[in-house]
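*Asks:* Starting from these lines, generate the structure:
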Amino acid sequence: MTGALGLEEAQARLLALAPLLPLEAVPMEAMLGRYLTGDLRAARTQPPADLSAMDGYAVTPGDGPWQIIGESRAGAPFADPLTPGQCIRISTGAVVPQGADRVLLQEDAWHEGATVAASQPAPPGRHIRARGFDFHEGDLLLTRGARMTPGRIALALAGGHAQAMAARRLRVAVMDSGDELAPDPARCLPHQIPASNGAMLAAMLAPLGCEVTRIGPVADDRAALAAALLQAETADVLITSGGASVGDHDLIKPAVAEWGAETAFWKVAIKPGKPLLVATRGAQVILGLPGNPVSSFVTAFLFALPLVRAAMGDPDPLPRAVTMPAGEPLPATGPRREFLRAVNDGGTVRLAGSQDSSALSALAAADCLIDRPAGAAALAAGEPVPVFHLQNG
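*Replies:* Presented below is the predicted three-dimensional model:
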């Protein structure tokens, strides 16, 4: 464990290497999942006029009755001001004409010919959405670094913005390696296992909106690795899986060195996932993850996803833990900080199954990680534990 970094230090050092991407103008309808590179202020007032919140009658002050002199529909306002004793038929979203001070619901009104009276009175201002009640021109709508969601896209469009500036989509190459990996899971020899890490990592990256290129699986061979790395020449970030440990056939570290990369750090004091490699090649970042699938998943969650979010403009890219009670006793931990695959069962968290770093059934069942400090004593059921929620099912 000599030289292994603590989690927070390793994360900070990695995020400091996040590529600086050029900015581009993006149509607002294509901004889903992108991050704003500057504050967004309203270019217009919403609503732009007093609008009716209901179907009914826009009436002038007083108790009525009122004479109907026209109609206001959404997109087709009544042009003239009203004088005392007058009203108009009005639809939801239509402009309330000058002179009217309330909307009388159609179910609270009766009319005979062109005359309307109130069966249920409405106080002044009732059922009117006042001009600018949502926002005024110049108001701050969204701050720099906001990730665009459907609701935020609607807000930006309502605020008069047809496009926004965002970082160019991050180009990520994902490469898995190992002689034991079979590319076709339906044709797997007894000495092989299906290659799954590359697809898993690509699926983890997909919701972030980056451009992902798959490479591999690649054999544990210097020449094969060198040829595969050439396919990642234009990637902003290269994420490898496998070959990052210290065995005779773990060749990622020397292969990326021969490719021109410089090691920034290697090994993190966590379990699973100690043999994590971080290197740079100019502005390109290489993140070498362990080959065991659970180790690869956990290190991708703690390192790869925050790196991608940071490069794409997220000002707070690290996952956040919440505290929950343990649903069962938890064993003591060893010399490394441990991340246990767990299930939120509706108020407590319990282990998802085997904590072996190759156990995919437990990983597939898990929807959270329990964060246990190094050298911790056994924990009784009901005790609080930090938990990271996963989008894993």
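*Asks:* Please count neighbours and contacts with C-alpha atoms only from this point.
*Replies:* Fine.
*Asks:* Check for me that residue 301 belongs to a helix.
*Replies:* Yes - note on residue 301: a helix contains this position according to DSSP: H, G, I helix; E, B strand; the rest coil.
*Asks:* Could you report the separation of it from residue 11?
*Replies:* 11 Å (CA to CA, to the nearest Å).
*Asks:* Please apply the same query to residue 332.
*Replies:* According to CA to CA, residue 332 stands 25 Å off from residue 11.
*Asks:* The stretch 101-250 of the chain: helices as residue ranges?
*Replies:* Counting by DSSP state H, counting those that start in this stretch, the stretch 101-250 of the chain has these helices, from start to end: 150-158, 197-205, 222-230.
*Asks:* Can you report how many residues lie near the closest residue to residue 150 other than its chain neighbours?
*Replies:* Taking CA to CA, 6 or more residues apart in numbering, and ignoring the residues beside it in sequence, residue 150 has residue 32 as its nearest neighbour in space, at 6.8 Å. For residue 32, the neighbour count with other CA atoms under 10 Å is 16.
*Asks:* Please say which of residue 332 and residue 11 ends up with more neighbours.
*Replies:* Neighbour tally, residue 332 and residue 11, criterion other CA under 10 Å: the higher count belongs to residue 11, 18 against 13.
*Asks:* Tell me the secondary structure at the more buried one.
*Replies:* On the basis of three-state DSSP, residue 11 is classed as helix.
*Asks:* show me the contacts for the closest residue to residue 129 other than its chain neighbours.
*Replies:* Of all residues not flanking residue 129 in the chain, residue 51 sits nearest, at 5.1 Å (CA to CA, 6+ apart). Taking CA atoms under 8 Å, 6 or more residues apart in numbering, we find residue 51 in contact with 92-96, 128-131.
*Asks:* Then residue 305?
*Replies:* Contact partners of residue 305, counting by CA under 8 Å, 6+ apart, are 204-205, 317.
*Asks:* Endpoint to endpoint, stretch 103-123 covers what distance?
*Replies:* The stretch stretch 103-123 measures 9 Å between its terminal residues, going by CA to CA.
*Asks:* And the contacts of that stretch?
*Replies:* When contacts are defined by CA under 8 Å, 6+ apart, stretch 103-123 is touched by residues 52, 54-59, 63-69, 102, 125-128.
*Asks:* quick one more, to check against the first:
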Amino acid sequence: MAKVPPIPLEEAQARLLALVEPLPIEHVDIEGALNRYLAEPLQARRTQPAADLSAMDGYAVTGDDLAGPWHVVGESAAGHPFTGTVASGQAVRISTGAILPAGAEAVILQEDLARDNHHIALTGEAPEPRHKHIRRCGLDFSEGLEVLVAGTRIGPAQAALAIAAGHKHLPVSRKPRIAVIDSGDELASDPETCEPHQIPASNGAMLMAMAGALPVEARRIGPVADTLEALMAAFDAAREADVIVTSGGASVGDHDLVRPALEAWGATIDFWRVAIKPGKPILVARRERTSGPQIVIGLPGNPVSSFVTAYHFLLPLLRRMLGARDALPMQIRTRLGAPVRANGGRREFLRGSWDGESVVPHTIQDSGALAALAASNVLIDRAAFAPEGSIGDEARVFLLQNGGIA
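*Replies:* You can find the predicted model right below:
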């Protein structure tokens, strides 16, 4: 097998995302659209607020009569507007969110007034500027305005905005179907009966959890034996999936059979090996089908390598298929809270803990060390051949909250 030089992370991610487009659009109710991505721009079907409203509890008065006293002629409550017109010397009791009556141009706070039956008067200073406590019609948005761009993730605030804008259903991409296959003769499916020559099959559950943080339909296959026949049978069982993710068997050992199994199954290798640590032996392939292309991502078997490559490749791929505007994870800048050693020739992602002000790498960085990974909330991004880092030096990190979705 010819040795393939590893490619940079950004090039590999770009090549992966270029293999797919967002999946077909379907229209679902707001609840069903939560955590999915808007497939088309969303225009407001109504104006919000639809009329001038009071922002506080108080009394609505005319604009040329701010000294008082006033005669109270009625009330405007939320959902029950005052139907008359306010004249000079008159006031209407008004609640927060209620429509400003015709003729009124100011709201005087109730705590600035004294009321005696149907008469009110100021108790202190003159009222604040006449328009301060009024929410004008269209303050939030107007009918026809684009309120959400395509590719926006629908969270609680976006769902509320869509409803306020007059929408009951939203256009989103179909959920990707994903199959997770972990392979290796050493894997024990039951961690309670794991023999000394075995290790519990944790990668499949980990990858299912990472993918499950996005709106996908996922199934797990395996553990699968290290044979060409077993792998091809597993691929065939996953033939309806949009994405197949394997864990293990993607390197160059005698028992690393994912690549030959894929080629025998009819898939075309797009790239293999990326210049990162951990996770160098990642593989990406594509298989053409009448129902649309099928993408295969072969992840390394070491659990940390599998996690890091899933973070940088599987999750962005799923976001792209879901129609996300920003598929790649977001990076933030912070400061080192402890020294770090000089880096080698591959870009490295150290597991670390960030307290909001500085980041400290964990002592153990072995690609099989799950305890350090589970204790981490960031990946510290170290460039190839980066020099030693000192306390206070700038550091770039990727957040790991919510399975790497943050």
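*Asks:* before we move on, back to that, looking at the contacts of residue 305 of structure 1, which is nearest residue 297 of structure 1?
*Replies:* Minimum separation from residue 297 of structure 1 among the contacts of residue 305 of structure 1 (CA to CA) is found for residue 204, which lies at 8.6 Å.
*Asks:* The counterpart of that closest one in structure 2 and residue 314 of structure 2, how far apart?
*Replies:* Under the alignment (TM-score structural alignment), residue 204 of structure 1 pairs with residue 210 of structure 2. Counting by CA to CA, the gap between residue 210 of structure 2 and residue 314 of structure 2 amounts to 9 Å.
*Asks:* between those two, which one's more packed in?
*Replies:* For the pair residue 210 of structure 2 and residue 314, the greater number of neighbours falls to residue 314 (25 against 19), based on other CA under 10 Å.
*Asks:* Am I right that that one is in a strand?
*Replies:* No - assessed with three-state DSSP, residue 314 of structure 2 is helix; it does not lie in a strand.
*Asks:* What's the match for residue 177 of structure 2 in structure 1?
*Replies:* In structure 1, residue 177 of structure 2 lines up with residue 171, judged by TM-score structural alignment.
*Asks:* which residues sit in contact with its match?
*Replies:* With contact set as CA under 8 Å, 6+ apart, residue 171 of structure 1 has these partners: 210-213, 234-237.
*Asks:* how close does it sit to residue 192 of structure 1?
*Replies:* Between residue 171 of structure 1 and residue 192 of structure 1 the distance, using CA to CA, works out to 30 Å.
*Asks:* Most neighbours among the contacts of residue 171 of structure 1, which one is it?
*Replies:* Greatest neighbour count in these, by other CA under 10 Å, goes to residue 237: 27 neighbours.
*Asks:* how close does the equivalent of residue 64 of structure 1 over in structure 2 get to residue 171 of structure 2?
*Replies:* Under the alignment defined by TM-score structural alignment, residue 64 of structure 1 corresponds to residue 68 in structure 2. In this structure, residue 68 of structure 2 and residue 171 of structure 2 are 53 Å apart, going by CA to CA.
*Asks:* Who has more neighbours out of those two?
*Replies:* Between residue 68 of structure 2 and residue 171, counted using other CA under 10 Å, residue 171 has the larger neighbour count: 21 against 17.
*Asks:* Give the closest residue to the more buried one in space, chain neighbours not counted.
*Replies:* The shortest distance from residue 171 of structure 2 to any residue other than its chain neighbours is 4.5 Å, reached at residue 27 (CA to CA, 6+ apart).
*Asks:* again, but for residue 160 of structure 1
*Replies:* Closest residue in space to residue 160 of structure 1, ignoring its immediate chain neighbours: residue 43 at 5.2 Å, by CA to CA, 6+ apart.
*Asks:* Next up, the contacts around the one you found.
*Replies:* Taking CA under 8 Å, 6+ apart, we find residue 43 of structure 1 in contact with 137-138, 159-161.
*Asks:* Weed out the non-buried ones from those.
*Replies:* Among these, those buried by neighbour count (16 or more other CA atoms under 10 Å) are 137, 159, 161.
*Asks:* Could I get the contacting residues of the equivalent of the first one over in structure 2?
*Replies:* Pointing back at residue 137 of structure 1 there. Residue 137 of structure 1 maps onto residue 143 in structure 2, with residues paired by TM-score structural alignment. Contact criterion CA under 8 Å, 6+ apart gives 43-47, 165 as the residues in contact with residue 143 of structure 2.
*Asks:* try 6 Å this time
*Replies:* Listed by CA atoms under 6 Å, 6 or more residues apart in numbering, the contact partners of residue 143 of structure 2 are 44-47.
*Asks:* What is the nearest of these to residue 283 of structure 2?
*Replies:* Using CA to CA, residue 44 is the member of these that sits closest to residue 283 of structure 2, with 43.8 Å.
*Asks:* so what corresponds to the closest one in structure 1?
*Replies:* When structure 1 is aligned by TM-score structural alignment, the residue opposite residue 44 of structure 2 is residue 42.
*Asks:* give the contact list for that match.
*Replies:* By CA under 6 Å, 6+ apart, the contact list for residue 42 of structure 1 reads 137-139, 159.
*Asks:* just to revisit the earlier point, tell me which element the match of residue 64 of structure 1 is part of?
*Replies:* Residue 68 of structure 2 belongs to no helix or strand when assigned by DSSP states H and E.
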